[in-house]
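*Asks:* Give me a model of this one.
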Amino acid sequence: MNNDIQLDADGRLRHLITTEGLPRPLIEQILDTAESFVPEMGAPPKKVPLLRGKTVFNLFFENSTRTRTTFELAAKRLSADVINMDVGTSSRTKGEDDLDTLFTLQAMGADIFAIRHPDNGAAARFAAHAAPGVAIVNAGDGSHAHPTQALLDVFTIRRHRPDFSNLRVAIVGDIVHSRVAHSTIHALRTLGTRDIRLVGPAEFLPADPAALGVSATENIAAGLRDADVVMGLRIQRERIADETLAGVDDYHRRFGLNPTNLAHARPDALIMHPGPINRDVEITADVAYSGQSVILEQVRNGIGIRMAVMALIAGNSAAPPSARPVHGLV
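*Replies:* From the prediction side, this is the model:
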């Protein structure tokens, strides 16, 4: 992806559309900034005035509870005014073009849009038409990208396994339809991870994994062998033809994250999942809430990551992308 649309002339974050092509120092700056926003376990959430007077619109053309809620909490903890737009029951049903919705809300004084859309490339289209000073954050577009999810994933990993260069990561499930997988692969590779295995039935694996810099296998034992991190993915039923689904009816036994299959990974492997989880399909409840699982930690860290992205985009940091933690943000 051409980063001209994401970065300003000084290489700072202008919009967040994808992790693909983001420079490593910029990803690290986002992660470091998020550290200042994630409270210690048991501590009250931090609220800061960085976006006071700014208006954030959650513009969701697809249903979401987890992502929209964490964007809302993140914006409110930055002291922004937040508007949640249920686009499916508003102007879009009257025939209004998506860009007309953007232009109308910009005229109302929007500063940041968190946008979820069913079409690949939609976030970039919005960014190309956004007014000067209005920022677009991609909250998931089709099967293309979900950058804030990828950033919270690598943030969570870094807190437990900071040496990305020696990580062995297995991503299990519906990779080809997963915007989370695509964005997380790009983020991991940028941070130095080279051993990334994609595991799943042939229908769910990319045609050319080598082009992504990863390996792929239908063998769960080989894919999970000595893995440090195991990430399960939801089967994207809404994006899959019925005949494809019919071929994966034995999915849980072959590819589910259950004690039998996870025995091939390291005993202390981190268990991750972007949610929502489908119990006894891609993961069992005892695994999802085990001591190895960081799934709830991912949710918690997502608020800090989204706070960091919006704070940096809004221009509240004068530090260049190569900077380390932005201590002045707290």
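*Asks:* from here on, contacts and neighbour counts on C-alpha atoms
*Replies:* OK.
*Asks:* now the strands for the stretch 101-250 of the chain?
*Replies:* Assigned by DSSP state E, counting those that start in this stretch, the strands in the stretch 101-250 of the chain fall at 112-117, 135-141, 168-172, 195-199, 215-217, 229-232.
*Asks:* contact partners of the last one?
*Replies:* Residues lying outside strand 229-232 but in contact with it, judged by CA atoms under 8 Å, 6 or more residues apart in numbering, are 157, 167-173, 224, 256-257, 265, 269-274, 282-283.
*Asks:* ranges for the helices of the stretch 51-200 of the chain?
*Replies:* With DSSP state H, counting those that start in this stretch as the criterion, the stretch 51-200 of the chain has helices at 66-77, 98-107, 122-129, 147-160, 179-190.
*Asks:* in the shortest one, what counts as buried?
*Replies:* Think helix 122-129. Neighbour-count burial for helix 122-129, counted by 16 or more other CA atoms under 10 Å, picks out 122-124, 126-127.
*Asks:* compare with the first, here's sequence two:
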Amino acid sequence: MNETIVKQRSLLGLKDMPQEEITELLERAAYWEAQPDKLTPVLQGKFVANMFFENSTRTRFSFEVAQKRLGAEVLNFSAAVSSVQKGESIYDTVRTLESMGIDAGIIRLKPIGVLAELATRVKVPLINAGDGNNEHPTQALLDLYTIRKEFGELKGLTVSIIGDVLHSRVARSNLWAMRKLGMNVRFCAPPGMAASELDVQYVTIEEALKSDVVMMLRVQLERHENGVFQTAGEYREQYGLTVERAASIADHAIIMHPAPINRDVEIDDVLVEHPKSRIFQQMQNGVAVRMAVIERALA
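*Replies:* As a prediction, the model looks like this:
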């Protein structure tokens, strides 16, 4: 596979992906969701490595289910029980697995910029499963897919993303992809949790609730030792989606969250599986979306 094809089949982010390619992936995800059989071995004989240098539950297992449904052979790498603990670099780890014959790699890591560099130095497609606070493209794709299933048309919808935007790769991938598809994106964040480098409108929590989609983000209080909130309860009171606030959401609107969820912090416990919530549907849709992404990399 030549360098140009590898680059085209990799998925490093949505910021530079054309709108047409995003739409094609959503269409292909719909195809996979509609398949009656759990196993369609179009990737039989392909080896895919899940290389997670950062903890994950939903993303890692969603990718693994997607890979196995496509018939691929799956290798699960965990940094905690690898030679990374002995000082091996991320690059050497990836090159080691490439040398052993993998056909594609799914990577999650903390440092920003490392994935883009890796993609220029290896000869297999790489898929970004989350890098720092830079991007999380498959999460944004499954969010778009969930919204499209709900409303049919994406163009013209208003989405409010609420919470710790500063540290959120989900917010960034969604912002860039949603704008390409004609959606109106607004942020709502406490002081110290806003991303000033992003050109986007910030609104109050009351304004944010006047949207077609209300997307809550996990509050990463561990990253805000000197923040404005001393307790999780204080954050909930000022920025959480409480039962009282949820009562003001439009009848047609939906509630989303990329998870993991801090129940009774950014969203009240009873709202997680509320009729307006699509949180577990997002997780369900992630498998079909990731099947489309993996197929693009390897088919």
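*Asks:* Make a markdown table out of the strands of the stretch 101-250 of the first structure and add distance to Leu205 of the first structure.
*Replies:* A markdown table is the format used below for the strands of the stretch 101-250 of the first structure (distance: least, CA to CA, whole Å):
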| stretch | distance to Leu205 of the first structure |
| --- | --- |
| strand 112-117 | 23 |
| strand 135-141 | 19 |
| strand 168-172 | 10 |
| strand 195-199 | 7 |
| strand 215-217 | 7 |
| strand 229-232 | 14 |
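*Asks:* As CSV, the ones you listed with distance to Glu28 of the first structure and mean neighbour count would be great.
*Replies:* Converted to CSV, the strands of the stretch 101-250 of the first structure look like this (distance: least, CA to CA, whole Å; neighbours: other CA atoms under 10 Å):
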stretch, distance to Glu28 of the first structure, mean neighbour count
strand 112-117, 21, 24
strand 135-141, 18, 27
strand 168-172, 19, 26
strand 195-199, 20, 24
strand 215-217, 25, 20
strand 229-232, 20, 24
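*Asks:* Ok, which of those strands comes nearest Thr19 of the first structure?
*Replies:* Closest approach to Thr19 of the first structure among these (CA to CA): strand 135-141, 10.3 Å.
*Asks:* The closest one vs helix 147-160, what angle?
*Replies:* If you take axes from the mean of the first three to the mean of the last three CA atoms, to 10 degrees, strand 135-141 of the first structure sits at 80 degrees to helix 147-160.
*Asks:* What is strand 135-141 of the first structure packed up against?
*Replies:* If contacts are counted by 3 or more CA pairs under 8 Å, 6 or more residues apart in numbering; DSSP states H and E, strand 135-141 of the first structure sits against strand 112-117, helix 122-129, helix 147-160.
*Asks:* Go through the ones you listed and name the closest to Leu7 of the first structure.
*Replies:* So among these, helix 122-129 is nearest, using CA to CA, at 11.3 Å.
*Asks:* ok so, going back, any chance of the helices and strands packed on strand 135-141 of the first structure in CSV with distance to Gly21 of the first structure as columns?
*Replies:* Compiled in CSV, those are given as follows (distance: least, CA to CA, whole Å):
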stretch, distance to Gly21 of the first structure
strand 112-117, 20
helix 122-129, 14
helix 147-160, 12
